[in-house]
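[1] sequence plus the predicted model coming up.
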Amino acid sequence: MRVFQVRQTTTGAILWTGAAADPLSALDAMAHEAGYYDHSDIPEHMRAGGLQAEEVRV
C-alpha cells in the first residue's frame, strides 16, 4: 500500500490522507470514510472543482 492525499483541486483543501493501492482506490476510501459508497456518490458541489488523489512521498 502507498499513502495518498485527496485534495479539492480548486481550494487545495486536503480532504483525506491514507493508505490505498492506487489513486482511484484512494478516492473510494475517502468517500467511504465520509459515508458514501464510493467516489461516484460524492455530491456534485464537492466534486465541482475537481478532486485529485496524489501519492505522498515520505
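    Everything's here; your move.

[2] please make it C-alpha for all contacts and neighbour counts, starting now.
    Fine.

[3] would you map the helices across the protein?
    Assigned by DSSP state H, the chain shows helices spanning 23-33, 44-47.

[4] okay, one more to line up with it:
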Amino acid sequence: MSIFQIKQKTSGAVLWTGSAHDEKTALDAMAREAGYADYASLPDQIRAGGVQAAKLDLIS
C-alpha cells in the first residue's frame, strides 16, 4: 500500500490522507470517512471543484 493525500483543487485544502492501493481506492476511502458509500456517491457540488489525489513519497 501507498500513502495518498487528497486535496481540493480550488482551495488546496487537504481533504484526506491515508493508505490505499491506488488513487481510486484512496478516493473511495476519503468518501467513506465522510459518510458516503464511495467517491461516486459524493454530491455533485463537492466533486465539481475537483479533487487531486497524490501519492506521497515518504523517505525515512
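    Great, that's in hand. What you see is a predicted model, and the numbers here were worked out from it, not measured in a lab.

[5] tell me how they score on TM after superposing.
    Overlay of the two chains. TM-score (TM-score structural alignment, normalised by the length of structure 1): 0.94; 58 aligned residues with a CA RMSD of 0.7 Å.

[6] if we can go back for a sec, reformat the helices of structure 1 as JSON lines; add distance to W16 of structure 1 and mean neighbour count.
    Converted to JSON lines, the helices of structure 1 look like this (distance: least, CA to CA, whole Å; neighbours: other CA atoms under 10 Å):
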{"stretch": "helix 23-33", "distance to W16 of structure 1": "6", "mean neighbour count": "19"}
{"stretch": "helix 44-47", "distance to W16 of structure 1": "13", "mean neighbour count": "11"}
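
[7] count of neighbours near I6 of structure 2?
    Other residues near I6 of structure 2 come to 21 when the count uses other CA atoms under 10 Å.
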